[in-house]
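Q: A predicted structure for the sequence below; I have some questions about it.
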Amino acid sequence: MIVSGREEMSATPSPEAIRQLRLRYQLAVDAAKTYYNNGFSVVIQDNYYGLELSHVVDLLQGYPVREIVLCPTVKVLKERELSRGKTGYANFSIESLYLEFMARTPRIGFWLDTSDLTPEESVNEILNYYAVNNNDPFDAGL
């Protein structure tokens, strides 16, 4: 979204790159809260690595939240990257990013390996997970 003055993320991001990332997260949270406060169910989707997942959940304190983490295998990530119209991993290797993500991201919420699932099957798995646990993900509102 930032064009002029954009700092790209890297394995060793600059303070400005981190500031811009946090700004993106804050804007998403602010929009989600506004929609929720106006009666909508909301889904926030982004890549929240490491403690950033907890940071975003903290920004949503006081709002009902269901964390869902989609985590396909490295092999599938590579295949999907090849079929994309843009490059999502320009400054990272998929392997190193995946290992860092798995090692540093808190295990909160529902984690789903979507490697062998279509988007529709992924949605069904999420809904089934919450049905089994007597917890409607859409009752959370966010």
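A: Noted; the coordinates are in hand.
Q: Please count neighbours and contacts with C-alpha atoms only from this point.
A: Will do.
Q: Going by contacts, tell me the helices and strands next to the longest helix anywhere in the chain.
A: Ranked by residue count under DSSP state H, the longest helix found in the chain is helix 15-37. Applying 3 or more C-alpha pairs under 8 Å, 6 or more residues apart in numbering; DSSP states H and E, one finds that helix 15-37 contacts helix 52-59.
Q: In addition, the following structure is provided for comparison:
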Amino acid sequence: MAHHETLPGCLLITGTPGAGKTTVSRLVAERLPRAAQVDGDVFGLMLMSGRANMLDERGRWNPGPEGQRQLRLRMVNLCSVADNFAAAGFTPVADSVVETREELDFIAGRLHARPLMLVVLCPPLEVARHRNATRAVETRVDYDVAPLARNQRRELGGLGWWLDSGDQTPEETADLIVAEAARRAVVHRALPSPG
């Protein structure tokens, strides 16, 4: 495995379910000399009881107030763990669904590691749907990701690096991110500094 120069700060990889976030973030972390994968889903799975249902009665993504509170807690934990790794000299490579500008601002406001690099994996929807449908049942989502993809585009449009990974292997995508993220993914605009 070729090791590249290190990436400063924190790399945040987002996209819809099926975009390849978790696979690519693991491969990116493996390619850096000192890095840790911080999988946002893990913080939701840690809730052994009382976990909110994020889908409405028609099976659409629609977390209610308790679901929103738990998603926020997930982001708090993601930022704390990423910062702990960064403080110890490891590049945190975080992956999580970030749908709105408000969520990104919240993460940027809590995260001390700088720069914040945002990579939005945006393969064509049919590719993301196929990847989702063919993965292990425990990691599969059962709702249509199209509304989330549209909202992500509307909310996060000019921010970070939008990477269409539809024609690439996860390894090719990871190599590209390691080579280009420091140049293409840094989020500068209107990021609050951590308080």
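A: That came through fine. It should be emphasised that the depicted structure is a prediction, and the values quoted were computed from it without experimental measurement.
Q: what angle sits between the longest helix of structure 1 and helix 52-59?
A: Here helix 15-37 of structure 1 runs at an angle of 40 degrees relative to helix 52-59 (axes from the mean of the first three to the mean of the last three C-alpha atoms, to 10 degrees).
Q: Find me the equivalent region of helix 15-37 of structure 1 in structure 2.
A: Using TM-score structural alignment, the residues of structure 2 aligned to helix 15-37 of structure 1 are 65-87.
Q: Mean per-residue distance, that stretch versus structure 1.
A: Once fitted to structure 1, stretch 65-87 of structure 2 is off its aligned match by 0.7 Å on average (mean C-alpha distance after the TM-score superposition for structure 1).
Q: Go through the longest helix of structure 1 and flag the buried ones.
A: Under the neighbour-count criterion of 16 or more other C-alpha atoms under 10 Å, helix 15-37 of structure 1 has 17-18, 20-21, 25-26, 28-29, 32-33, 36 buried.
Q: Then stretch 175-186 of structure 2?
A: Those would be 175, 177-178, 181-182, 185-186, for stretch 175-186 of structure 2 by 16+ other C-alpha under 10 Å.
Q: And for stretch 28-43 of structure 2?
A: Judged by neighbour count (16+ other C-alpha under 10 Å), stretch 28-43 of structure 2 contains these buried residues: 28-32, 34-41, 43.
Q: what's the straight distance from one end of that stretch to the other?
A: 20 Å (C-alpha to C-alpha, to the nearest Å).
Q: where's the nearest residue to Leu112 of structure 1 once chain neighbours are set aside relative to Val57 of structure 1, distance?
A: Ranked by C-alpha to C-alpha, 6 or more residues apart in numbering and with sequence neighbours excluded, the top spatial neighbour of Leu112 of structure 1 is Leu70, at 5.0 Å. Using C-alpha to C-alpha, Leu70 of structure 1 is found at 16 Å from Val57 of structure 1.
Q: Which one's more surrounded, the two?
A: Each of Leu70 of structure 1 and Val57 has its neighbours counted (other C-alpha atoms under 10 Å); Val57 has more, 18 against 13.
Q: Give the equivalent position in structure 2 for that one.
A: By TM-score structural alignment, Val57 of structure 1 lines up with Ala108 in structure 2.
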